[in-house]
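Asker: mind folding the following:
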Amino acid sequence: MSKSLSFILGMALSAGLALTSAARADGDAVEGAKVFKKCAACHTASEPKNRVGPHLVGIVGRGVASVADYKYSKAMADHTAEVPVWTVEALDAYLRSPKGVVKGTKMAFAGLKKDEDVANVIAYLTDPSAAN
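Answerer: Below you'll find the predicted structure:
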């Protein structure tokens, strides 16, 4: 691998870790676990088991619509062309307005309205064990 490619990959990894750290710094995983109870009827963040919706284990940095044994809506599958990876920013937008971000999504949840709730859920999704 060339030095320039190594440098670019290193910078990209550092930027990704910084975003994850920033999201966790802005949110509280313990509070996020409480807010996540609104999501728990359809999703789990602590075990890779699908429910009505796909599991969310390791979602930050994971490909959108990438859980192999879950049947995503066509709208969500098509969304991967626009947003291929669940970044903190992509999750922030989606958690606020799932149907606004992915028109035709199967997700019935209207979204989280409070900035604090969104930040806390992202902190929880980033590291569910931090809520224990």
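Asker: can we go C-alpha only for contacts and neighbour counts from here?
Answerer: Noted.
Asker: for the chain, what spans make up the helices?
Answerer: Taking DSSP state H as the test, the helices found in the chain are 3-26, 29-36, 74-79, 88-96, 98-101, 115-126.
Asker: and these as TSV, adding mean neighbour count and distance to Val52?
Answerer: Formatted as TSV, the helices of the chain follow (neighbours: other C-alpha atoms under 10 Å; distance: least, C-alpha to C-alpha, whole Å):
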stretch	mean neighbour count	distance to Val52
helix 3-26	13	27
helix 29-36	20	15
helix 74-79	16	15
helix 88-96	18	17
helix 98-101	17	15
helix 115-126	24	18
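Asker: another sequence for comparison is provided below:
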Amino acid sequence: MRVNRIAGLVFGAALLSVPSLVSAADAPAAFTLCKACHSVDAGKNGVGPSLAGVFGRKAGTMSGFKFSDPHIKSGLTWDEPTLTKYLADPKTVIPGNKMVFAGLKSPDEIKSVIEYLKTLK
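Answerer: All right, here's what the predicted structure looks like:
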């Protein structure tokens, strides 16, 4: 019985770590605003770039999308502190960027979106 329980825990942990099982349907409610322009599927861009693998990536570096010069020249890496500031006020963090999104105002919404972005591999 103990072996089955351990095997179940290992299998469950493995399922949680499989990136393809995470989708836009798993996103927090605040991500609805992001979905208007961004896909979570790798290589599938919309008005904005795909957000697959965005966490930990340098801003303006994903191939296959034409970023604004301010994004490319920002030197930012999409980590938790940077995303926290950016999601609250994109125009202040990267002045002159093309994104028309005004930002999320709730710290809880920002945190939930960042946690979701971390899962997109």
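Asker: TM-score for these two?
Answerer: Overlay of the two chains. TM-score (TM-score structural alignment, normalised by the length of the second structure): 0.73; 96 aligned residues with a C-alpha RMSD of 1.6 Å.
Asker: circling back to that earlier point, may I see the helices of the first structure arranged in JSON lines, with distance to Ser46 of the first structure as well?
Answerer: Shown next, in JSON lines, are the helices of the first structure (distance: least, C-alpha to C-alpha, whole Å):
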{"stretch": "helix 3-26", "distance to Ser46 of the first structure": "17"}
{"stretch": "helix 29-36", "distance to Ser46 of the first structure": "10"}
{"stretch": "helix 74-79", "distance to Ser46 of the first structure": "22"}
{"stretch": "helix 88-96", "distance to Ser46 of the first structure": "17"}
{"stretch": "helix 98-101", "distance to Ser46 of the first structure": "21"}
{"stretch": "helix 115-126", "distance to Ser46 of the first structure": "9"}
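Asker: can you say which of those helices is nearest to Leu56 of the first structure?
Answerer: Leu56 of the first structure lies closest, by C-alpha to C-alpha, to one member of the helices of the first structure: helix 115-126, at 7.2 Å.
Asker: and for that closest one, what span of the second structure is it aligned with?
Answerer: Under TM-score structural alignment, helix 115-126 of the first structure corresponds to residues 107-118 of the second structure.
Asker: any residues touching that stretch, and which ones?
Answerer: The contact list for stretch 107-118 of the second structure, computed with C-alpha atoms under 8 Å, 6 or more residues apart in numbering, reads 27-28, 30-31, 51-55, 80, 83-84, 87-88, 104.
Asker: between the helices of the first structure, which one is nearest to His43 of the first structure?
Answerer: The nearest among these, by C-alpha to C-alpha, is helix 29-36 at 9.0 Å.
Asker: returning to that earlier point: which of the helices of the first structure sits closest to Pro48 of the first structure?
Answerer: So among those, helix 115-126 is nearest, using C-alpha to C-alpha, at 12.7 Å.
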